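> coordinates for the following, if possible.
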Amino acid sequence: MIDTLTGTWGTVQLIIQGALVVWALVGLVLAALPPASAYSVEGKWPKPAWIAICAVAALLFAIRPLGFLGIIAMVAVGVFFADVRPAVGGRRR
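Sure thing, here's the model as predicted:
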């Protein structure tokens, strides 16, 4: 039903979908920047895994952002930004 919305609600869905795709693509770029060793030193999943997670999330957001897999993708990208990114590439004190 949400795929067939028109007018204002359709525009809101399109904006949300675009924002989610951009969010996942930014995650993909930020996952690619730190060296692979930073992931293993911090005890996180390997660099290629996080790159793949963000790439698949961007694809899922482009296809159907508010479906069941889209919700799982939101959680995965959120984990990257909340836990992994600060550990492997965040500001060091």
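
> only C-alpha atoms for contact and neighbour calcs from this point on.
Fine.

> can you point out the buried residues in the longest helix seen in the chain?
With secondary structure taken from DSSP state H, the chain has its longest helix at helix 7-32. For helix 7-32, the neighbour count (16 or more other Cα atoms under 10 Å) marks 13, 17, 20-21, 23-28, 30-31 as buried.

> closest to Ala73 out of these?
When the buried residues of helix 7-32 are ranked by distance to Ala73 (Cα to Cα), Ala24 comes first, at 8.8 Å.

> one more to put side by side:
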Amino acid sequence: MRYKNTKTGAIIDSSFKIVGKYWQEFNHKEEPEKVETNEEYIEEEVNLEEMTKAELIELAKEHDIEVNEKDTKSVIIEAITKAFE
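I've put the predicted structure just below:
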């Protein structure tokens, strides 16, 4: 049988029955159900120049942007800006 996690969208095959809050049987012929989220995308303008180097490094980590913590603040800002282009 094939199962789909309605929270993550992961699909797995298993010969065993899977039971759980987010798991449901998945049939290829059916269109996957859309998962409703209460999250709303809000674009926020951030002034990187006003942030501290530590804040910039944290921001980079949150967005999986690789930066060298030994780099200068301007190099880190450049890396973050480039990643969001």
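
> could you get me the TM-score between them?
For this chain pair, the superposition-based TM-score is 0.25 by TM-score structural alignment, normalised by the length of structure 2; 41 aligned residues with a Cα RMSD of 4.5 Å.

> TSV please, covering the buried residues of helix 7-32 of structure 1 and showing distance to Pro86 of structure 1.
Converted to TSV, the buried residues of helix 7-32 of structure 1 look like this (distance: Cα to Cα, whole Å):
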residue	distance to Pro86 of structure 1
Gln13	30
Gln17	25
Leu20	20
Val21	21
Trp23	16
Ala24	16
Leu25	17
Val26	14
Gly27	12
Leu28	14
Leu30	11
Ala31	11
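
> in those, find the pair that's most separated.
Pairwise distances across these (Cα to Cα) peak at 26.8 Å, for the pair Gln13 and Ala31.

> okay, now Lys82 of structure 2: neighbour count?
The local packing of Lys82 of structure 2 (other Cα atoms under 10 Å) involves 10 other residues.

> which residues touch Gly78 of structure 1?
Going by Cα atoms under 8 Å, 6 or more residues apart in numbering, Gly78 of structure 1 touches no other residue.
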